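Colleague: below: sequence and its predicted model.
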Amino acid sequence: MATLQFEEGVNRPQAKASHCRQQLLVNILDGMANVKPNATYAHAPISPVGYDKGFRRITYHRLANAVNGLGWWITAQIGRSASFDTLLYLGPNDIRQTAIIFACIKAGYKCLFTSHRLQLCDTQSLLRSTSCKAILTSDPLGFHIPSIKDGCPLPIYQVPPLNTLLVEDYPSYPYKKPFEQAKHDPFLVLHTSGTSSTPRPMVLKNDWLATYLQSLHAPSPPGFECLESRMRGCRVFVMLTPYHVHGVKSFQGANLDITVFGALTNETPIILPPAEAPVNVQTLIQGLGTIDADVCYVPPHFIEEIANNQKYVEIVTSRASSLVYAAGKVSEAHADIMSAKMEFWGRYGATEQGTVPSLRALGGWDCTMYNYIIPHPTAGWQFRPYSSSNDETIYEAFIVRDVENLKVQPVFTLFEELEEYPTHDLFLAHPRIPGAYKWCGRTDDTISLSTAANVNPMIMEHGLDQHQHIKGVLMIGNGRPRPALLVEPNDCAVSNQSFIDGIWESVEKLNRAYFVDHRILKSYIIVTNERERSSCTRRNCGHCMNHAQIDMLRMSM
């Protein structure tokens, strides 16, 4: 169902469905707080580290009150902004993530979220490129803030505690702009993944957000339903981490896609894990033991761990009706286990376009479609041949401007000069269902791990290409928890172990450019020959290598 809609600056419900009107999300929040103050926005654990104290039900009244409190706090600490200055927020996985966005908007700022996995230099680059004015945080000594400040000397402000914001009452912080006046104002700043270059800030404006939300509410063609409709009004247990930079299967704001966009426009109550607990499968399983959820929304590497544990499978399937993943690939073996037992599917998108509105045929759930998308016809997607081999065609996806449907094509609010937008994502067509495609790689050869991290292989490959004992090298690992290395020696007479020992020092030096869990382990180096390496592509690396070696590697992963 679509939520009540509100006139700009007027807190009364309108009869029009959400896909018919462009809205400011800040007005929807204030409208809900006035018209449906006791409706549930979220269930959040009272304890920051566990579920032993139960859950706190957070209403729209309390959320809007927290926004007002933070808005007045920002104004008192920093002053109002007349030019949408940027404020970086770093904090735990609690509702302050949502509240700070709207508080910044009311005080005239725009909020920047960054991934906790970014290199320090990349975070500092984002602060400089956005002319960030200050850092807001729950912990001035946490989140690597002292190191960030060393490179970018900025004032740091500690936001009020969560309990204070939820318990104390604050006067309303007014926001009076209508949509037409505010449509080009910034809503939020995210950033690109930085896999092929320094992460670039991406300012999402109100017109982008309104267009994106309308795209998810567009009426489905006869005989189809939009997958998004299966989550509307449901209780969604959100296990995506804060500031998660998502891979090709989702966009950087995939966490916000549920906790902010979906919650407010669909009246979808969210369930949060403990704010300071590890965001892992064990935390999800413990949570499902204390509260029922309709949908579990998880990163892809959760699927493997759940599917490999029969007890976890029983808990998830008995306590939720749907399992949805975003931000990467899942292995088909593990996906098959889950899809046979419950509604299971993935969401695809990117920061520039949001999640793609994808259709499913009515008349029963097809458990084989979890990896496929059928883009809504109004989205303007075209799949064009990119390459062919072994009777298999790979397609690149383009989004083509459609004058009649521009209000549901968010990417063209960012790139107004373009007639078409190349996604650089590669797909395979469904063998039987027309219009259905599954993601299989990137034109830039980025490796997308199952942990939702993107890895640039060029540093490792270019570095080892210069090694005197190496004839060829390829980093692989799409859909796996960490990458591996396929290496061909110059001298095939040398034993594999001697060859690996001989190049290991060089691999270790190049590993320093990567996060610890993205580095090549010695046991993840596969020695191969020219025929095997040349037939391998990063998108289909499991199809063509020495199968005994690959099977052994997969078991170790």
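Modeller: Arrived safely, thanks for sending. As the structure is a computational prediction, the values presented were derived from the model and not from experiment.
Colleague: all contacts plus neighbour counts: C-alpha atoms, from now on.
Modeller: OK.
Colleague: show me how far stretch 103-119 is from its chain's centre.
Modeller: Distance, stretch centre to chain centre, for stretch 103-119: 16 Å (Cα atoms, centre = their mean, to the nearest Å).
Colleague: span of that stretch from start to end?
Modeller: When the termini of stretch 103-119 are compared using Cα to Cα, to the nearest Å, they are 28 Å apart.
Colleague: and for stretch 276-293?
Modeller: 21 Å.
Colleague: packing partners of the longest helix anywhere in the chain?
Modeller: Criterion DSSP state H: the longest helix present in the chain is helix 60-77. Where contact means 3 or more Cα pairs under 8 Å, 6 or more residues apart in numbering; DSSP states H and E, helix 60-77 is packed against helix 25-35, strand 40-45, helix 96-106, helix 162-167.
Colleague: so the third one versus helix 60-77, what angle?
Modeller: Angle of helix 96-106 versus helix 60-77, following axes from the mean of the first three to the mean of the last three Cα atoms, to 10 degrees, is 60 degrees.
Colleague: quick one on the thing from earlier: the longest helix of the chain vs helix 25-35, what angle?
Modeller: Using the same axes, to 10 degrees: helix 60-77 against helix 25-35 is 130 degrees.
Colleague: how about helix 60-77: buried residues?
Modeller: 60-75 (16 or more other Cα atoms under 10 Å).
Colleague: quick check, nearest of the residues you listed to residue 146?
Modeller: Closest to residue 146 out of the buried residues of helix 60-77 is residue 74 (21.2 Å), distances taken as Cα to Cα.
Colleague: could you report the neighbour count for the nearest residue to residue 175 once chain neighbours are set aside?
Modeller: Using Cα to Cα, 6 or more residues apart in numbering and skipping the chain neighbours, the partner closest in space to residue 175 is residue 106 (5.9 Å). By other Cα atoms under 10 Å, 24 other residues sit near residue 106.
Colleague: comparison target, given below:
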Amino acid sequence: MRANCIAFPISPRNSPIAVAHLISKTEVRHILVGRESAMEELTDAALEIIRDQYPSVEPPKTSPMPLFEELYLSQTETAITAQDVPYIFKGPDAIAMILHSSGSTAFPKTIYWTNHRFSQLALIPWFGERDLTDKVFSLHVMPFYHGMGVLQLSWTASCGLVVSAFEPKCPAPVPTADALFEAAKATDSNITFCVPSFIEAWSRNPEYVKWLTTRDGVLFGGGSLNKEAGDYMTSQGVSYMAHSHININEAEVGYDWEYFHFPDLVKPKMVPYGNNTFEFVMVSRLLNEQSNTFCEPSVLNTQVAGIGAYATSDLMVPHPTKPGYWRIHGRTDDQIMQNTGEKVGAYICRILETNPGPLENILNQDPHVLSSVMFGRGRFQAGVLIDPKPAFRFDPVDQVKLADFRNKIWPTIERMDAYAPQHSRLFKEVHCSFYIMITVAKPSKLFMYTAKNTARRQAVINDYEEEINALYDIVEESTQSSIPPPSHWDIVSAIEFVRAVVVKVLGHTVNLYLIKVDIVADYLDQPAGNMDQEFLAACFARLRTSRYAQNIAELYSSPGLPEAMQGMVAKYIGQYPTRPEGPLQPRPLEDTVLVTETTGSLGCYLLARLVEDTNVTKAEVCAQRRGLNPNIADSKKAVLLKGDLTKDNWDLPPTVYTEMHRSVMHIIHNEGSLSELDTICIVAWRVDFKLALASFESNVKGVRNLIDFSLKSCLLDSPRLIFTSSIGVFQ
């Protein structure tokens, strides 16, 4: 740039045909080629493609990239001075630099930065909430062919930050998570700039986490950070600075670290996309402005009210309580629209959407997985294609090795399934088609990666189109559509139907009384017409065929849902206990508060406030860290209990239960989850719209037991019961 050239850094992760495409689009005249053999081979292959496929394009000349020693340690007297190449300013609209997109879905696209745009980007820190002057920025792993790396060139001039980097070597140091940490620590960097996968790796090393808590922050971009790792690091005191080309996050980041707000220089238009998601469209100016002095998009691809704008394809979700704060959800072009075959109403076929980004992030943390790509657009079920790490690669034609690999990564798949919506899960049940949908890349057909070191989603899916179609063909052949469900459900027809399904799957007659597989009880309430393999796999869970047939028959012959709900209400109302006979105790001078479920955000903050309240002498709870003071649970006021609201005396020792009767003045019944029984003292309401009514009976019984506890209190003023939960429980 100083030599009056237009700089165009190109990612070496691009394929030769992609590099040739970029060269042809920008009329490159000269290429500086890195000294590594991989760089030379990529350049030679790209130039060969230009000669063969772009005859009208003159192939650029090449020169080896100068080494650090040649530029700054040379003893020759032929060095070029500033006077030899005077700088010529060509105006604010002249092109200063060309970048390219990552090319995740197609060929990378060129992005032109003018002198004016470069000066606008230099002002980004001025609109942030952190003073970056004299701060040492670790840019050890940030490539300068990406906007996140290039921006620092202008920021060093605009706000005086200091850049730390690896020692210049050839070949360049390998940018691993460990190497970056050691380098950032050695240079005493205040802010470490990295990709999310490095933070996830650091979260597993207590020494790394301890040092990061002493820094100003960790700046990440290029993808989303796994929530589990993010929550943990935040709870330990690590400060995040989520980064984009137009924002550095606010000064203090707490439990809601995933959310950010746009700085004043950006003019956002949030366009509804459905399911409470919005696409971020960057408008070049407001209606009452002639122009946006500080930030105009480099590319315009749409209009808002007649004004040029850039539709980013970034999907965001608003903060539930803080207006103007947003969380990254994914990309519009990444969403997998699935046709589940479910009927809504009489004729409409239900379409469900899978957001692959967060699910792939979870799977990519597995020690056996290098990268993963989910697929299934327009299909009834999503699948995943995995690129194993080099040490674990094999030919997936070997079914024994493939099954062994699936078993190795299955704990991570279960973590992913726990996060995923029901239609996006990847079940492993024996003979279930969805186990087949977890497949592995071939050593002869490895993934292509972007400059961000993420898989080129669409390119990978296109490369594996034949294999993906073959997987769905196998699933189609193994479906149970040839066994129609009975027109009328009773115990006889249900037994015959279940037996026919089992025999068809196993291929021969077996003793059905001995069959056992993992249970998936979520699907007991599916309609008979939708009994695909997902449902059938659940039907065989730990129960004999005749028993399950009886359950199915009862399901379709039982009263309707409203009657069942009314029956449960009738079961748990009335016959309330009377107040204890004899003298009642006066209200204690200080309050004792019982809080159920303190592993969630609300319960955790309730605990923190109760411990701080001078009027509260005891808070009987169980807590989990949420970015609060880690000493809260150690407070003498907090009594951690483990019990079960559905059992007599809540399954607590008699002395503890009696003492609670004598002291508890307030009961805060908070939202909880049955899956957390091992870590909470008392389980509260479960919010899960996929489960049948019977799954919630323990919660209803628990609320009734809390009411009885309050009424049977030995205190003159019985404890007050406060119930809190999501408004969604009334759906």
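Modeller: On my side now, so go ahead. In this text, all values refer to a predicted model and were calculated from it rather than measured experimentally.
Colleague: which residues in the second structure does the helix or strand following the longest helix of the first structure match up with?
Modeller: Later in the chain than helix 60-77 of the first structure, the nearest helix or strand by DSSP states H and E is strand 86-90. Per TM-score structural alignment, strand 86-90 of the first structure has no counterpart in the second structure.
Colleague: what's strand 86-90 of the first structure packed up against?
Modeller: helix 96-106, strand 110-112, strand 132-137.
Colleague: re earlier: looking at the helices and strands packed on helix 60-77 of the first structure, which is closest to residue 357 of the first structure?
Modeller: In terms of Cα to Cα, the element of those nearest to residue 357 of the first structure is helix 25-35, at 19.5 Å.
Colleague: packing partners of the helix or strand hosting residue 506 of the first structure?
Modeller: In this assignment (DSSP H and E), residue 506 of the first structure forms part of helix 496-511. In this structure, helix 496-511 of the first structure packs against helix 458-465, strand 525-527, with contacts taken as 3+ Cα pairs under 8 Å, 6+ apart.
Colleague: in a markdown table, list these along with distance to residue 236 of the first structure.
Modeller: Output for those, formatted as a markdown table (distance: least, Cα to Cα, whole Å):
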| stretch | distance to residue 236 of the first structure |
| --- | --- |
| helix 458-465 | 38 |
| strand 525-527 | 40 |
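Colleague: out of the ones you listed, indicate the one that is most buried.
Modeller: Of all those, strand 525-527 has the most neighbours on average by mean count of other Cα atoms under 10 Å, namely a mean of 21.
Colleague: hang on, the earlier thing: for residue 217 of the first structure, find the nearest of the helices and strands packed on helix 60-77 of the first structure.
Modeller: Short answer: helix 25-35, nearest of these by Cα to Cα, at 14.9 Å.
Colleague: could you find the closest non-adjacent residue to residue 277 of the second structure?
Modeller: Closest residue in space to residue 277 of the second structure, ignoring its immediate chain neighbours: residue 317 at 4.9 Å, by Cα to Cα, 6+ apart.
Colleague: that neighbour matches what in the first structure?
Modeller: Match for residue 317 of the second structure (TM-score structural alignment): residue 428.
Colleague: which SS state does its match fall under?
Modeller: For residue 428 of the first structure, the assignment made with DSSP: H, G, I helix; E, B strand; the rest coil gives strand.
Colleague: just to revisit the earlier point, please tell me how far the residue nearest to residue 175 of the first structure sits from residue 134 of the first structure.
Modeller: Residue 106 of the first structure is 17 Å from residue 134 of the first structure, by Cα to Cα.
Colleague: can you pull out the strands in the stretch 251-400 of the first structure?
Modeller: Using DSSP state E, counting those that start in this stretch, the strands of the stretch 251-400 of the first structure run over 270-271, 295-298, 322-326, 343-347, 349-350, 354-355, 359-361, 372-373, 381-389, 392-400.
Colleague: now do the first one: distance to the chain's middle.
Modeller: Think strand 270-271 of the first structure. 17 Å.
Colleague: so where is it in the second structure?
Modeller: Against the second structure, strand 270-271 of the first structure falls on residues 163-164 (TM-score structural alignment).
Colleague: pretty sure residue 13 of the first structure contacts residue 27?
Modeller: No: with contact defined as Cα atoms under 8 Å, residue 13 of the first structure does not reach residue 27; the gap is 11.1 Å.
Colleague: winner for burial among the strands of the stretch 251-400 of the first structure?
Modeller: When you average the neighbours per residue for each of the strands of the stretch 251-400 of the first structure (mean count of other Cα under 10 Å), strand 270-271 leads with a mean of 26.
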